[in-house]
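# Next input, structure requested:
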Amino acid sequence: MQRLMIADGSDVVRKVGKRILTELNFMVSEAGSATEALHRCEAEMPNILIVDAGMEGAIELITTLRGLPNGKDVRIYYCVVEADLKKMMMGKRAGANDFLLKPFDRKILTQAFAGLSAAA
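Alright, predicted model coming up:
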């Protein structure tokens, strides 16, 4: 089972995402801040990480994570509210693999992650 972490300052976003992604057979953990996410990643590296672009320290989290052992193997999704090219490029330069638009729903998450849940 793939380990996936949602790093987002919103309790609602984390809870909704966790419920949907758990149904897609991911083992989902949550972090409410970049610092919490980093500590959790150091303890147990997820296969996939969703990082909210609006969260304080999001870019630093991605760059720090990429420098950790096995950090280059994590698939990172940078979650933006709108298709803001400048913000997306900052995420890409920091090491994000892909992007998600917020607010996300079951359809968006299923399209993005259904094929990845079995690819352990």
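# CA only for contacts and neighbour counts going forward, please
Fine.
# top helix in this protein by residue count?
helix 11-23 (DSSP state H).
# how about it: buried residues?
Neighbour-count burial for helix 11-23, with 16 or more other C-alpha atoms under 10 Å as criterion, is recorded at 13-14, 17-18, 20-21.
# and this one, so I can compare the two:
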Amino acid sequence: MKTCLVVDDSKVIRKVARHILESLEFQVCEAVDGQDGVEQCETVNPDVILLDWNMPVMGGMDFLRAVRAKGQTAKVIFCTTENGLPQIEAAIAAGADEFIMKPFDRDMLQSKLELVGAA
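Purely as a prediction, here's the structure:
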């Protein structure tokens, strides 16, 4: 069974993502911010990371740089309301694999998982 780490400060987003991901037969772990996510990556080693852009303590970009620097190879899907081209380019340059806009549904998330080869 594949594992997905959901890194988002919104309890509602984590709950919705968990529900969708479990229906797609993923084991789901949750982190409340980037720092929590970095710590969980050290023990969980997820196949996929669903990552929020704006979070307290450590944001999505800092999280992404930190885990890539540590050799984390999980597919990363940014889940965000940020849709400007400069943000997308920066995320891809930092190691993100794909983007999904909030709010998202099962079909949208499944499509992105398929695009990164994780579904």
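# hang on, the earlier thing: for the longest helix of the first structure, give me every contacting residue.
For helix 11-23 of the first structure, the surrounding residues in contact (C-alpha atoms under 8 Å, 6 or more residues apart in numbering) are 6-8, 28-30, 32, 105-106, 109-110, 113.
# can you put the residues you listed in CSV and add distance to residue 89 of the first structure, neighbour count and secondary structure?
Listed next are these as CSV, based on distance: C-alpha to C-alpha, whole Å; neighbours: other C-alpha atoms under 10 Å; DSSP: H, G, I helix; E, B strand; the rest coil:
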residue, distance to residue 89 of the first structure, neighbour count, secondary structure
6, 21, 26, strand
7, 19, 28, strand
8, 19, 24, coil
28, 27, 20, strand
29, 26, 18, strand
30, 25, 21, strand
32, 23, 16, coil
105, 24, 13, coil
106, 26, 13, helix
109, 22, 16, helix
110, 24, 15, helix
113, 22, 15, helix
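# Dump these into TSV; add distance to residue 69 of the first structure as well.
What follows is the contacts of helix 11-23 of the first structure, written out as TSV (distance: C-alpha to C-alpha, whole Å):
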residue	distance to residue 69 of the first structure
6	20
7	19
8	23
28	21
29	20
30	21
32	23
105	32
106	32
109	28
110	29
113	24
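# now, among these, which is nearest to residue 98 of the first structure?
Nearest to residue 98 of the first structure among the contacts of helix 11-23 of the first structure is residue 113, at 11.6 Å by C-alpha to C-alpha.
# Contact partners for the closest one?
Under the criterion of C-alpha under 8 Å, 6+ apart, the neighbours of residue 113 of the first structure are 21, 24.
# Quick one: the helices in the second structure, in order.
So, for the second structure - with DSSP H - the helices run 11-23, 34-44, 60-69, 85-94, 106-115.
# Export those helices as JSON lines, with columns for distance to residue 1 of the second structure.
Listed next are these as JSON lines, based on distance: least, C-alpha to C-alpha, whole Å:
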{"stretch": "helix 11-23", "distance to residue 1 of the second structure": "10"}
{"stretch": "helix 34-44", "distance to residue 1 of the second structure": "13"}
{"stretch": "helix 60-69", "distance to residue 1 of the second structure": "22"}
{"stretch": "helix 85-94", "distance to residue 1 of the second structure": "27"}
{"stretch": "helix 106-115", "distance to residue 1 of the second structure": "14"}
